[in-house]
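J.: The amino acid sequence is not available; the structure is as follows:
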């Protein structure tokens, strides 16, 4: 939490600022009222510690001016004038509390905590997320009563997210809340803190990752209930199946609406073309939407829809001639019909590959029942659909920022191993990927011993090196199956935006082609003994 301390006596200001920092508050210091006012106008604070007798702008006038502008930031007045008259004057000016000098530091810190709790009255003193607990009074973080050793910035980041569960924080917003004006970090430093916090939370045994990356925007607290997955052996299977179906349907509804909106723009261009009123702006917008549809429809199993969108895009790019208007309108109508057909598939196939049958994607042990296998497949489909949305957002962000983006397809080449051993290898690989890659990279397990990895602002050469480093670390980890050594190899395919594809569908196909070439060459060999 961020505090503004406005105090002209440095013998009080500096020790107090250090004490506040030791309690994981971010402190900005102003030595006169005018400088404090400038900071209060420029930044958002959780609390203002304000001396009354200040040069240039006194504390009472400061309070009155702040409240007159509708600013309800909490204010705690500090003053040597310990009379009832002065206290009443300060509270009437808009202060929330009043502490007389000299003050007892532990008592002042307790008053600050109480005031902050009052300001956020809906927040309990103990902040929790699943089995993770943060106590602001003692600055302790625990998981199942076991303490987590966090750095001050990791603690502050976790507390900020726990106190504001509905808010998304951009990197710049995190800088404003967690760093003082004297020590602003670069964005990569923030990502490192997020990565470090996630790693410590995982090692502590916290169930799930409380930090959700909102690609292209920032970070927020994940809803704890999203990560509570039932035990397939003990949970009612029909209830679980209904939950999975509802999750998949929700993802598809979002996708369906986006596809329909893109088609609507093209239909508007078609109507304008028939009346000779097609503007350059609408033509360009329709062309962009046709281009996006050609990729997204192919991704969701509609090769015909992708082909129609490509034809529409080509005509719009070159300019529709008078003798092409009717065929163009027929293409647009056929595209809408294809969307209706696709809409009846709930949900459609994801990233369907024309050259391969996806029916054998999921492998299960012989002791699994058919019903349990179906539930697992449904769950994997839902997770895969979600990862596709994450990859799309990451790619769109790279496009907006004119940055590179690399997609990698990584597959374990030895599915004949026992299920338990294969699962152990996959779990180790996923843990290494998340530990070695950035927090905003997309890492998703798609089933069938296959990972999809999206890396923003990463050229192919860098992505290759990073993944190679992970495989080298995997080589050093021992995976044993009884007394036998285990022969493991992975095949990897890469595709980079923009040289190898302008959309996710094109990148996927390019990466798949490269992957098949790697697979034919027996993969990147890793022997675990």
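T.: Yep, it's here. These numbers were taken from a predicted model, which means no experiment stands behind them.
J.: drop to CA atoms for contacts and neighbour counts, all remaining ones
T.: OK.
J.: So for the host helix or strand of residue 88, what gets flagged as buried?
T.: Take DSSP states H and E as the rule and residue 88 turns out to sit in helix 84-92. Judged by neighbour count using 16 or more other C-alpha atoms under 10 Å, the buried positions of helix 84-92 are 86, 87, 90, 91.
J.: which among those residues gets closest to residue 495?
T.: Residue 495 has its nearest neighbour among these in residue 91, at 63.3 Å by C-alpha to C-alpha.
J.: wait, doesn't that closest one sit right on residue 97?
T.: Yes - in this structure, residue 91 is within contact of residue 97 by C-alpha atoms under 8 Å, at 6.9 Å.
J.: Give me the number of neighbouring residues for the residue lying closest to residue 274 once chain neighbours are set aside.
T.: Closest residue to residue 274 apart from its sequence neighbours, by C-alpha to C-alpha, 6 or more residues apart in numbering: residue 325 at 7.0 Å. By other C-alpha atoms under 10 Å, the residues close to residue 325 number 15.
J.: Next one for the comparison:
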């Protein structure tokens, strides 16, 4: 089993390399994000162990570029950072697992073996409605091959509508799935963001993708 280890702490890198080799892994070790990206995209590995705080490119950037280049090798992120938003960022970019330093070497090995058994995931399905497309992995939106820049909330709203194509969704459902299950603010915020979305995905292209169902909610259709 081939492992790419991207870690700039020399002592930790050497210790992990030695331990992983003793466990039967073939280890390629590099110390910068630039080297890690090159190895990950140019060579075949069964799994990548990727530190977040790296010189050159951060681990986040390496992961983002890997997925953008359609490299689906399982990635386990290593970091000294501790917080749920760091984990969310990693998983949103396409990480498969996450360990915070310090960690148990035995746990690392067990998780790597689990990832190898699972294998590389298939490329996530790109959502399409007519000429509109949303790529969940690259976090991009296009219409007629023209990129559309959306805020995180606009993106979340569009993704929810596209996953429920042709179905009428209520404001309550949108608030629960795009905002928060315990959101207590005014529900007209949905109307506001639907307006924002229309101005970006419809108006410039002369289309009308989001239908308002009066007294009920919204429907996205082709």
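T.: Cool, the structure landed. Owing to the predicted nature of the structure, the values given are computational and were not obtained by experimental measurement.
J.: In a helix, the residue nearest to residue 274 of the first structure, correct?
T.: Yes - counting by DSSP: H, G, I helix; E, B strand; the rest coil, residue 325 of the first structure is part of a helix.
J.: That one against residue 271, yeah?
T.: No - the pair residue 325 of the first structure / residue 271 is not scored as a contact, 10.1 Å apart, by C-alpha under 8 Å.
J.: Can I get the buried residues of helix 84-92 of the first structure in TSV including distance to residue 512 of the first structure?
T.: Formatted as TSV, the buried residues of helix 84-92 of the first structure follow (distance: C-alpha to C-alpha, whole Å):
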residue	distance to residue 512 of the first structure
86	75
87	72
90	69
91	68
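J.: Which parts of the stretch 251-400 of the first structure are helices?
T.: Along the stretch 251-400 of the first structure, counting by DSSP state H, counting those that start in this stretch, helices occupy 280-299, 303-318, 325-343, 370-400.
J.: Check the second structure too.
T.: Remark: helices assigned in the second structure by DSSP state H are 10-22, 33-42, 59-68, 84-93, 105-118, 152-163, 171-174, 188-201.
J.: thinking again about what came up before, the residue nearest to residue 274 of the first structure and residue 193 of the first structure, how far apart?
T.: Residue 325 of the first structure sits 56 Å away from residue 193 of the first structure, taking C-alpha to C-alpha, to the nearest Å as the criterion.
J.: One more: residue 37 of the first structure?
T.: Applying C-alpha to C-alpha, the value for residue 37 of the first structure to residue 193 of the first structure is 31 Å.
J.: just residue 60 of the first structure next, same as before
T.: In this view, residue 60 of the first structure and residue 193 of the first structure are 39 Å apart by C-alpha to C-alpha.
J.: higher neighbour count, those two?
T.: residue 60 (23 against 17).
J.: which position in the second structure aligns with the more buried one?
T.: Mapped onto the second structure by TM-score structural alignment, residue 60 of the first structure lines up with residue 60.
J.: Who are the contact partners of that match?
T.: By C-alpha atoms under 8 Å, 6 or more residues apart in numbering, residue 60 of the second structure lies in contact with 52, 89, 90, 93.
J.: Of these, just say which sits nearest to residue 114 of the second structure.
T.: residue 90 (18.4 Å).
J.: For the closest one, which non-adjacent residue is closest in space?
T.: Distances taken as C-alpha to C-alpha, 6+ apart place residue 60 nearest to residue 90 of the second structure, at 6.7 Å, with adjacent residues excluded.
J.: just checking, residue 406 of the first structure touches residue 461?
T.: No - at 9.5 Å, residue 406 of the first structure does not count as touching residue 461 under the criterion of C-alpha under 8 Å.
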